[in-house]
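pasting the structure only:
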């Protein structure tokens, strides 16, 4: 081959090398950009799912029309689809009409024995109502709606039914000026005000076990005499409490079981009452004052009181104008206030949010109603004008305080951090606190790192710096192989084998943490006392092999001694001793089990990265240190470890990231109870496990669904921040020790 051919071949090889370099550079760059784009897409997709949670409500006017009526309305309502409206006037006239245009659908007559003096609604869900009359009788009725589809067109047919017959029921010899009713499977309770005195009756329902017929057994309630005007009456859903409120703002809480006053006080200081309603579920009272305030109250237990209960102020809301009209949502803990001149406010009680403030500018308001789906508002003015509005308010339950602050939930003795996203009844108050989930995430990661970090780092140091090369070639792949074990298997073993084993052998587990280091140090001391000739038979760097039987012997010895120790020191039951004597609660699936199982999963990650970092430290650095007179240990601490510190720190951060994001082990090895307790013997629920447990049960695009995406976003941001801080620290460590 001549000189020109050689040059041509070399030039072709250089071009091919340049092409391969360009292809490699392009591929790596494209891969890096793809990873960044994927992360950005995940970030923006999570934002897309959670942004609707923080939108404010909106309202839009749809129509207005006049209704022909002889008197103002005392009650307005709508059926499920908000297509048919229901109205009762002060004269007892009942009217069903089309919500869209006011066209009358049905105008039935109620079996009234005298003019109407009072009205009471049992609940929005049951649609049962009662009318108190001047002759002391009352009528109970229910507005019903039948949905059919003739010709594939929806047809809603309204009607009025009478659950207890068409004949009025007797309550008093005097006109009933105020009325409250509550129905249940066990009894019907009705309380009214006649001649400024409380009168009440209970009809207990007794079922004949042969004929299944229901018999009503009448019982008169001897209610206490009041020292305030009974201007408003409400009966709780369990028929335990009667709430009596005056227009001056005074209240009396009366037990319908003992028929005594359980508590008394004022709803507002220096202000009178404008309106009061039950919030969904009938546990909380929402009351508006004549100075623009709105307050939430409910009954809590109080051992200091003779009755054992008291009314508790929970939170308040500020409206700009006096809320003379108040209506609560049928399926959420929200409510709407409306002033006489049209200032509308939409609030949610649990989230403590004002979702909307709007001036409707429609004149003096007489009555309002909200649709069962909280998407339609019906407003009647004093001149019989009906105005309809469409409401957009999809996710009012979420706020910063709900997610991260203590909230006083209904029936709770005090404000708490609670996660409880669902329940068996429709009156449930969702509890979306991230605090116990974040705490559980950090708790699980802490105990996992507490076990994994020392073992993995110390193992990496010994394997990379002291272990014989032949033994290292066997040990390192074996530990790295542990990382391939599926976490679901680890979780399965932790939940079904490790947790019961620890519970049965508590003294053994506790003693291992004490005896193991002492036993290893004792063995090392004894080994140092053996003759040099005997010790020299073990090659340098093979000493860990001698420790294997020692560790096995210590573990087996502690397990065998577990029962005798338990009998000798803990009266035969260490778990009972922890609970009864120390007051430390114990769950079988707890943080210790999670720490051991997750530590086992995290150890290979930390070990592999840290060992590579230590082993990659140039040998001339340690040789130079040894040549200057430093011992092997001094060289390790003063030269090798600082040089490898960026890699070791990266190993710890990656291990912590895996512990924070771990799902299956936490899911299977803990009780999945979202509690905030640092006790190592208590379980927890993490953000990742919570998403895995509940995402399959949620309704798509519901508040619960989006809150789970918000939890994923919190986890994503936590990992991003930790990794950013870790990378910053790693770069500074590299700059500091890179010139060694």
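Yep, that arrived. This is a predicted model, so every value here is computed, not measured.

use CA for all of it now, contacts and neighbours both
OK.

just to be sure, residue 233 is in a helix?
No: under DSSP: H, G, I helix; E, B strand; the rest coil, residue 233 falls outside any helix and is assigned strand.

could you find the closest non-adjacent residue to it?
residue 244 (4.9 Å; C-alpha to C-alpha, 6 or more residues apart in numbering).

immediately after whichever strand or helix holds that neighbour, which helix or strand?
Element membership of residue 244, judged by DSSP states H and E, is strand 241-245. Sequence order places strand 250-255 as the next helix or strand after strand 241-245, per DSSP H and E.

surely the residue nearest to residue 233 meets residue 252?
Yes: at 5.2 Å, residue 244 and residue 252 qualify as touching, with contact defined as C-alpha atoms under 8 Å.

below is an additional structure, to be compared with the one above:
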């Protein structure tokens, strides 16, 4: 026991202990980490980096998609901002003592306005302040006075005509010269006389011109004047001579065979080929004046309801439509369309109920299909005819309006009230062409026989009516995708099933990479081949293509039938899973036979070409670049995507499921249909959806392999235009921030939302399939 209780002796401290003995503690020894622990820690670090990298990448993709969505929304949003108008100034009528206002005009910079008076004076003044800049007098002959007045073309330099009491008339034209002294814009107004300052004698009897109209062209001027008993048509045509410095005027006179009583409005279109005479009771007479020597009355009709009177009428921009306002506050649009006998006729295509009061004035926009109305209560409304939208409705004056004008750029208006004040307003109306109706519904466009879905965004004509219907583009997108999937889905899925489940591993290692590498082909190459080779080939061998669809399956079935009668030494020596290789020469031979028999078959059945027979017998036209070409070319591009994903899904089905099914007595096909396909259905569905998304967003193949015309026709022999192709074609030519530019971004947003919604729905279905069949 003494030995047990004896104190334990500590060894003496040494210099190596570093004083540890003095503190009574053991010396620290370095911790050695084994190589296994080092690699384990490094794996944990790499796992963490990979985990955070995947999370960051996923969040980055989500952020990128969200940013794309919001950028598209940012560009598109201005299309749906409401128009607005705000007063700038109000001031007394400039030089009111010079007479009553017949016409107000304003130049495109909204700086200088003009007032044409009934005394023949023209007052140019500052539009914002009313300060008089210049006063000029039209040379009215002594003893004569103004009895009628009309505006010619308001585009750029507007022409006006004064009808006089002695049967003569004077044509004047306002012009504005822009200079920049000291780098400051200076607009100098003036008048000029296209046919000279001397009055033109229109009526030889000297009768007063009660109503008048003029259209001044570059080499021709047409005047229509009404006296108490006649309506005269006079045309002055300039003829250049090699030996004269100035052009000579050739005059043509004719008299219209129509009663003059009640004629209140005379209008001549910009081509000087159509004349419209309107009386206050709502009677419209339409003349063809292409031959100035013999005007031809084409149509007479009533254009207002019974009991109403026409209070204002003007051309819509382009002079293809008349905007007619009546005493009930209704503005109707009458346009020239072709009737059932292909004859031109005026027809009402739409109407706007703008007020309960009479329409005092209608002013058309000079660059768009919009117009401004002014009613008897001083309320000004701005509308767009194609979009059928009311953009602005504001009370500009409490007094009765007398005259109003919309600026050339439609961003300002000037109104004179009966109280003797001018009202100058600024207008913000950037995108009036856009509405739900113009984008998605049928619209009755000018010169069209009926409402329709049309996309035609631009033209060489400045008076063109833009047609922004997205419906034919969406239709074309779905049509192209449908035919592409019709080709791709059967081939890709059947190929994936056979490759993953029935094909020998040795053959699979060649087939699967070969099909997947097809997905690396640039779509521009596929489109190039489809447009320049496949489309002409299919046009020339259309009967052979359809014969191919019938003869090849028959050839394969005959080969399968003959296979069972071959000697067992041949059939049993073929390695299992290599059967498909034997079908390659069968398919090639069947295809060759199909094209060989197509020519005599076409001659015998259709007595000519199949295209001609379809046109004559069924009314089906054939376009060389059509949906059939797109289906084959785009289907070829989509097949690798669907095949690869579906094949992986089928091949990944656990082996114990297939082995167990076979062990229970099921045949390989029963196992495939009832076990493998159900288990792999989420992956197969994903493959189809990804392939569909690929087809929806395809651009180059559709762009090069179709006629790229936005037509709505289900025929497989007609082309189409898709949203993606339309954006690719028209975006480089669109003006930045224009309506056209923003609508193209709207098309991109529609494509984005369509893909997003469809893929989200597909993912929900895929998850339900996974939950339903995960227990197998």
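Arrived safely. Just so you know, these numbers come straight off a predicted model, no measurement behind them.

quick one: TM-score?
The TM-score (TM-score structural alignment, normalised by the length of the first structure) is 0.96; 736 aligned residues with a C-alpha RMSD of 2.0 Å.

trace the residue nearest to residue 233 of the first structure over to the second structure, please.
Superposed on the second structure with TM-score structural alignment, residue 244 of the first structure falls opposite residue 277.

check contacts around that match.
Residue 277 of the second structure is in contact with 263-267, 284-286, counting by C-alpha atoms under 8 Å, 6 or more residues apart in numbering.

then residue 289 of the first structure?
249, 268, 271-275, 322-323.

where exactly do the strands run in the stretch 201-350 of the second structure?
Here the stretch 201-350 of the second structure has its strands, by DSSP state E, counting those that start in this stretch, at 211-216, 220-226, 231-239, 248-255, 263-268, 274-279, 283-288, 296-302, 310-315, 321-326, 330-338, 344-353.

now the fourth one: which residue numbers in the first structure?
Going back to what we said before, that points to strand 248-255 of the second structure. Counting by TM-score structural alignment, strand 248-255 of the second structure corresponds to 215-222 in the first structure.

now do the first one
Mapped onto the first structure with TM-score structural alignment as the criterion, strand 211-216 of the second structure occupies residues 178-183.

what sits closest to residue 442 of the second structure if chain neighbours are left out?
residue 452 (4.6 Å).

what's the neighbour count on the residue mapped onto residue 407 of the first structure from the second structure?
Under the alignment (TM-score structural alignment), residue 407 of the first structure pairs with residue 443 of the second structure. With neighbours defined by other C-alpha atoms under 10 Å, the count for residue 443 of the second structure comes to 23.

which ones are touching the residue mapped onto residue 376 of the first structure from the second structure?
For residue 376 of the first structure, the aligned position in the second structure is residue 412, judged by TM-score structural alignment. By C-alpha under 8 Å, 6+ apart, residue 412 of the second structure lies in contact with 110, 406, 424-427.

in the first structure, what residues pair with stretch 560-574 of the second structure?
By TM-score structural alignment, stretch 560-574 of the second structure lines up with residues 524-538 in the first structure.

in the matching stretch, what's buried?
Within stretch 524-538 of the first structure, no residue counts as buried by 16 or more other C-alpha atoms under 10 Å.

before we move on, back to that, who's in contact with the residue mapped onto the residue nearest to residue 442 of the second structure from the first structure?
Mapped onto the first structure by TM-score structural alignment, residue 452 of the second structure lines up with residue 416. Residue 416 of the first structure sits next to 406-409 when contact means C-alpha under 8 Å, 6+ apart.

neighbour-wise, which of those residues leads?
Going by other C-alpha under 10 Å, residue 407 tops the contacts of residue 416 of the first structure with 23 neighbours.

quickly find the element holding the alignment partner in the first structure of residue 88 of the second structure.
Using TM-score structural alignment as the criterion, residue 88 of the second structure maps onto residue 62 of the first structure. For residue 62 of the first structure, the element it lies in under DSSP H and E is strand 58-66.

check residue 513 of the first structure too.
Using DSSP H and E, residue 513 of the first structure falls in helix 506-528.

report the two of the contacts of residue 416 of the first structure separated the most.
406 and 409 (9.2 Å; C-alpha to C-alpha).
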